[in-house]
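J.: What follows is a predicted structure for the sequence shown.
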Amino acid sequence: MSVTKHRDKDIGFVEIDNPPVNAIGQAVRQGLLDAVRWAEQERLTRVILTGHGRAFAAGADAREFDGAPIEPHLPDVLNAIETSDVPWVAAINGVALGGGAEIAMACRMRIIAPGAQIGLPEVTLGVIPGAGGTVRLPRLVGLSDALEIITTGKPLVAADALRTGLVHAVEDDPVDAALAIPGETLACIVPTRELPAPKTDISLIAAAREKVAAKSRGQVAALRAIDVIEHGLDKPFGQALSMERAVFLELRSGEQARALRHVFFAERAAKAPDWLRSDPAEIARVAVVGGGTMGAGIAYALSNAGLTVTLVETDAEGAARATDNVARIIETSLGRGLIDRAGADDRRRRIGVTDDYSAAGGARLAIEAAFESMDVKRAVFARLSEALPSDAILATNTSYLDIDEIAASLPDPTRVLGLHFFAPAHIMKLLEIVRGAKTSDAALATGFALAKRLRKVPVLAGVCDGFIGNRILSRYREAADTLLIDGSTPSAVDAAMVEFGYAMGPYEAQDLSGLEIAHANRRRQDATRDPQRRYVPIADRLVALGRLGKKTGAGWYRYSDTGTRIEDPIVTDIVLAEARSAGVSRTVFSAEDIRDRLVLAMINEACDILHEGIAQSAADIDLVTVFGYGFPRWRGGLLHHADTLGAAEIVRRLGALSLEDPVAWKISPVLLECANDNLELAKWTRAPR
């Protein structure tokens, strides 16, 4: 049963029961509508509505969004609840999101458990609330809070829900509290639809639009939500609901909503592959080697998950730096309210820092996060192999290096895999799990189990230079440097990609991370670089001048004492000098030209990654680009976006570019196959070998 109901004397109890999260599909909507009629026929004095399990109702069933709306529609169900002669009380026992929050707002009273959350996250799926959220919420919490809640999509914890007036009480047992409400108190509470709408405040609305435009460039849902809220303030309740519903249905079928649903479902599906049947190792203690920014972040992430960590450095001085790095993360998390004092103390207890490998002897998993050098990593793995049990799993966090070469130096290479975290490791959700040629299924299963425990998005990758994400990133930067020497500027390239939806362009991002990282990788590739492939040495010139990015005050840009980015004529001079040396006749590239070339370069590289089996699916590449590299989520990830362009159109554009440079723009066999067969990249699979 999707909705269950029973009565005890004159009180009705209705429970949404649609595991795992009580999504509000057609059966739930029909069950609630039937419950309204049942309560009226039974002449009950109240109905207490709750959810089975740990959720009240976690929103609409997004799987229905790709088809026509199915009756009964949620707005009609909520109108029936709100206008019923029998008052309903929402006993919010767990998350009440989207339609779940809208159901609660249609009830006469709302009582929430201390650990529950309530909110309207619809804009994160490219739509707006579609069952009265934009109309009822302002009446309950006021215009300012309603604008913030709806445009950010962030749920409220119980205390904040009470503070804003969204709920009437916070109680340990909401059902018992709902039972205890005096009948006369319940009778005096005005239904939400009868509350007056707040007055229009032009300044508040303008500020909300400005904030959304700055934070959600290119996205339409939040701005449309503001429009609907504003227009509904001076309209009759029913007319405001109709306007909201029309915009919701329009956005639901739009490109951005489809893209965001794609990412939503891809993230939910990210897990160990079906063929992986081995049991993971039981992990309670983890060794992390390297206490720099990355290693400290990994250690902190592990402690967040309740694991005990031994953080190993090379000497006492390194251990002291590692201790400071961990302390800094803990204090930052404490300052941001992510943990309390007790949580901070717990993490300090869980992370022990040492320069003695033998102290890590009880770990069943080790994660190496040392300097990106093959010699360094092989030395670390040799010491780990000696210090840890023979069945302990050894993982490397390398971004580019050959995991098979690292593993070959050990007596048992089956123990080795890649766990490629992204900085900052305790915040970024992506985890590339890299399978070497001899990596055992047990090691892989342990990697996926760890990802789940850390609440990371796991993506299986094969061994190549850069795996999935960094290989695409390298091609992106190569294409950007080619544009630079051929006629563009760092600021023009960055601006074009920010307009596309990135938080920052490739040059600003390099200045933030440090130019020496990519420089070291280019030097590593010198011996194997294709002599026919064009090489642009501008970044090498900057590094030679000590311009390593923001941390040195200059990189692709110059930075003021306050950190303000300034275009630097020195960079312009270097670009022009290199163009003259290469015999380049510089031309002008429009923002559209820049975006087109950079996005096509990434798509083509991603398709080669698919073709080689480095990535298992287009959806995996979408997850990597969204969660690891800032590709705009509302475009659905790199290859979802490619499917909106169409393989045939991409092949046509790449064909034109290949006339300029047949090596760099060689068209991927996957794209050619999809263009010839009129096939989406999302549906492409490798032929059996």
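T.: Looks like it arrived, so ask away. Residues are numbered from 1 along each chain as shown.

J.: alpha carbons only for contacts and neighbour counts from here, please
T.: Will do.

J.: Could you pull out the helices in the stretch 351-500 of the chain for me?
T.: Per DSSP state H, counting those that start in this stretch, the stretch 351-500 of the chain carries helices over the ranges 374-387, 403-408, 441-454, 469-486, 490-500.

J.: who wins for proximity to residue 534 among those helices?
T.: helix 469-486 (8.5 Å; Cα to Cα).

J.: Identify the residues contacting residue 15.
T.: The contact partners of residue 15, taken as Cα atoms under 8 Å, 6 or more residues apart in numbering, are 3, 4, 5, 49, 50, 51, 52.

J.: Columns secondary structure on top of the residues you listed, output as TSV?
T.: As requested, the contacts of residue 15 are exported to TSV (DSSP: H, G, I helix; E, B strand; the rest coil):
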residue	secondary structure
3	strand
4	strand
5	strand
49	strand
50	strand
51	strand
52	coil
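
J.: Could you single out the nearest of those residues to residue 434?
T.: residue 52 (38.7 Å).

J.: Distance of that closest one relative to residue 90?
T.: Using Cα to Cα, to the nearest Å, residue 52 is found at 13 Å from residue 90.

J.: what's the answer for residue 586, then?
T.: Applying Cα to Cα, the value for residue 586 to residue 90 is 66 Å.

J.: which one of those two has more residues nearby?
T.: residue 90 (28 against 15; other Cα atoms under 10 Å).

J.: and the comparison structure, right after this:
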Amino acid sequence: MNPSTRIERDGDVALIYINNPPVNAGSLAVRQGLLAAINEVAGDPTLIGAVLIGDGRMFIAGSDLNEFGKPLEDPQLPVVIEAIEQCPKPIIAALHGAALGGGFELALGCDARIAVEKTVVGLPEVTLGMIPGAGGTQRLPRLTGIPKAIQLICSGARIKAPEALDLGIIDAVVDSDLRGTAVAFVRHMNGKRRLRDLALPPVEQSCIDTASAHALRLGRNRPQVRAAIEAVLMATSLPIDQALAAERQTFQALRLAPEAFALRHLFFAERDSARLPEVSTAAAQTISTVAVIGAGTMGSGIALAALQAGLDVVLLEQSEQALEAGVQRIRDFYTQRVGKGRMGQSRADSELARLTATTDWTLIGKAGLVIEAVFEDLKVKQELLRRVEPLLAEHVLFASNTSYLDLDAIAEVARRPQNVLGLHFFSPANAMRLVEVVRGMYTAPETIASGFAFARRLGKLPVLANNAFGFIGNRIYAAYRQQCEYMLEEGALPAQIDAALEGFGFAMGPFAVADMSGLDIALRMRQARADSRDPRARYVAIPDQLCALQRLGRKTGAGYYRYDEQLRRHEDPAVTALIEQASRDKGIERQPFTDQAIVDRVLLSMVNEAALLLAEGVTTRVGDVDLVMVNGFGFPKWQGGPAFWAAQQDLAELRQRQEALAKVTGPGFVKGDLALFHHLHNRPVTAATA
């Protein structure tokens, strides 16, 4: 008896239960059990049909990704689906929880689909570097039409059952008694209803072209996006069996391509990032009201994220003028969403109604969590905590949004330092997914658990960092930006460095980012750390010189670049002259850089700093390094992150390049242990963190 499936009978209808906890992944054992059960139903004259249904919390959350980095064992999923279609009796899928990826393709292979209201369905394969490989690109278009299928498949969107019902993807939404309704559904069916036999809904070619162009733009023209569009379009020109075979061939090639390994690595890293004793064993507080102190860009963004998550928000500022500016930013967001049809006015009004904007400090006493998003100055944050804590109940948590200050120094002024943690959001806080949850020396496990729970409530990706300058992301970014500044002195220019890194896949190069953030932000950080800087270490004064000229970036119309009225960046001869003079002042003979040399140096600097972080215990997970850099700093996800990149390099060669980097950097450069990343080598995730 296969423990991954079991058959129960309800009179003349079989119920085939899928039992592979916790998410009923479509493993080899599940496929074997399903095939045997379907064949049993087909051969039993006392049965008129069957229901596929999941045990536990869901139907099938997807195929077992641990199998995808090696040869797939038979029976593979298309064989199971073919058995369903060849079975002379109707088989329907009864969905709850999630039916994703191979699980959704299995449901599409059935003769009908019913679902409870909160079920989500989707084909996320493209987000993992592949395309659906068990008929998703051929069966879904026969229900939704070609343009909508392109949109759903290329985005990897997950949609809820009511929307799926509107699109014709499922046949009924069930309030309760999924099993009983499914059995009745089988008894009322009149034979088979195979999707493969349906004609495609008619559509204008222009609609297909528009959907394809939109998908390619959003998907950054990645290979799997192009392949998914091509596969869907095969439904218009090829017999279905030929199209299914071609789809499978493309899927098999893509799942073994480097990009798919990188994306699976990130998938497993994200799953593992939450496996922490503090999160799994400590009791998290339930937070219904959050107070945000500071209504600037970051504070209003955090407040907006909390409003969208259904929380009540108290937004506090010292002045009415600053408060109104923050509230207006929030209002503008909702106005734009409603105007673009992405949100109904009633929902926008409901979310805004949960916002209390005030200059009255006593109102923060109703919050279960207080987040400060004020000026990045240690004394300012300490004084704020001293003022706030007496207004709070003993259980209320205090979070600092600091990006590089010492959390322990902030917590030292607290009466209850165990309640203090860092919640480092990334700008714009309502849109960026990453939150570094920072643990100080005083922070209680329950506080960390509450921070993780809060971040997840906001739909964010929480990653644990121990207290240290810059935590994970800004520490690595500082090392990477430093090497880019060295390259300015040595012969490169901002536009070349930015172009090389954007060509590699970064969302923006470091100098474009600096201009967007404001050069004065980094200047204040350098000034705050001036006393701790090694006087022997190489120091690049170019950013300081730009700030002295009031070239602070986009907000002043000039920084490393010059900006026009549309904020488009242009190279500036004045900056080139300043950089070349800086080289002459240090007696550095400028040399040309290739784009590849720039990329390699940046990646090596990231990897070296990440190794130091791991050795110091700032983070203990290699995968967390990649999650932070991909989700917070624009590292291209299809490259897997700096740690994953390092794992693909020859270790001896990487160490030679590290020696060269140490030599050109000079005093102050500390070499990290690059072997820390090579436990990933040659098994990019197939058994990595599963």
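T.: All right, it came through fine. All values reported here derive from a predicted model rather than from experimental measurement.

J.: Superposed, how do the two chains score by TM?
T.: Between these two chains, after superposing, the TM-score reads 0.90 (TM-score structural alignment, normalised by the length of the first structure); 680 aligned residues with a Cα RMSD of 3.2 Å.

J.: Pick out whichever of the contacts of residue 15 of the first structure sits closest to residue 561 of the first structure.
T.: residue 51 (54.6 Å).

J.: Need the counterpart of the closest one in the second structure.
T.: When the second structure is aligned by TM-score structural alignment, the residue opposite residue 51 of the first structure is residue 54.

J.: contacting residues for that match?
T.: 17, 18, 19, 24, 60, 94, 95, 96.

J.: The same query, at a cut-off of 7 Å, please.
T.: 17, 18, 19, 60 (Cα atoms under 7 Å, 6 or more residues apart in numbering).

J.: Show me the one in those that has more neighbours than the rest.
T.: Neighbour max across the contacts of residue 54 of the second structure (other Cα under 10 Å) = residue 60, 33 neighbours.

J.: ok so, going back, adding secondary structure and distance to residue 606 of the second structure, write the contacts of residue 54 of the second structure out as TSV.
T.: As requested, the contacts of residue 54 of the second structure are exported to TSV (DSSP: H, G, I helix; E, B strand; the rest coil; distance: Cα to Cα, whole Å):
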residue	secondary structure	distance to residue 606 of the second structure
17	strand	48
18	strand	44
19	coil	43
60	strand	38
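
J.: All the strands of the stretch 551-690 of the second structure, in order from the start?
T.: Assigned by DSSP state E, counting those that start in this stretch, the strands in the stretch 551-690 of the second structure fall at 562-563, 569-570.

J.: Mean neighbour count, those strands: which tops it?
T.: Of all these, strand 562-563 carries the top mean neighbour count, a mean of 20, counting by mean count of other Cα atoms under 10 Å.

J.: okay, and it goes to which residues in the first structure?
T.: Using TM-score structural alignment, strand 562-563 of the second structure pairs with 558-559 in the first structure.

J.: how far out from the middle of the chain is that stretch?
T.: 30 Å (Cα atoms, centre = their mean, to the nearest Å).

J.: swap in stretch 651-667 of the second structure?
T.: Worked out by Cα atoms, centre = their mean, stretch 651-667 of the second structure lies 32 Å from the chain centre.

J.: Which part of the first structure matches it?
T.: Counting by TM-score structural alignment, stretch 651-667 of the second structure corresponds to residues 647-663.

J.: Quick check: buried residues in the matching stretch?
T.: 647, 648, 650, 651, 654, 655, 657 (16 or more other Cα atoms under 10 Å).

J.: Show me the strands in the stretch 101-250 of the first structure, by range?
T.: 109-112, 117-119, 156-157, 169-170.

J.: Those into CSV, with extra columns for distance to residue 98 of the first structure?
T.: Listed next are those as CSV, based on distance: least, Cα to Cα, whole Å:
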stretch, distance to residue 98 of the first structure
strand 109-112, 15
strand 117-119, 6
strand 156-157, 12
strand 169-170, 20
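
J.: out of these, nearest to residue 179 of the first structure?
T.: Once the strands of the stretch 101-250 of the first structure are compared by Cα to Cα, strand 109-112 is nearest, at 10.9 Å.

J.: Which strands or helices does that closest one pack on?
T.: strand 88-92, strand 169-170 (3 or more Cα pairs under 7 Å, 6 or more residues apart in numbering; DSSP states H and E).
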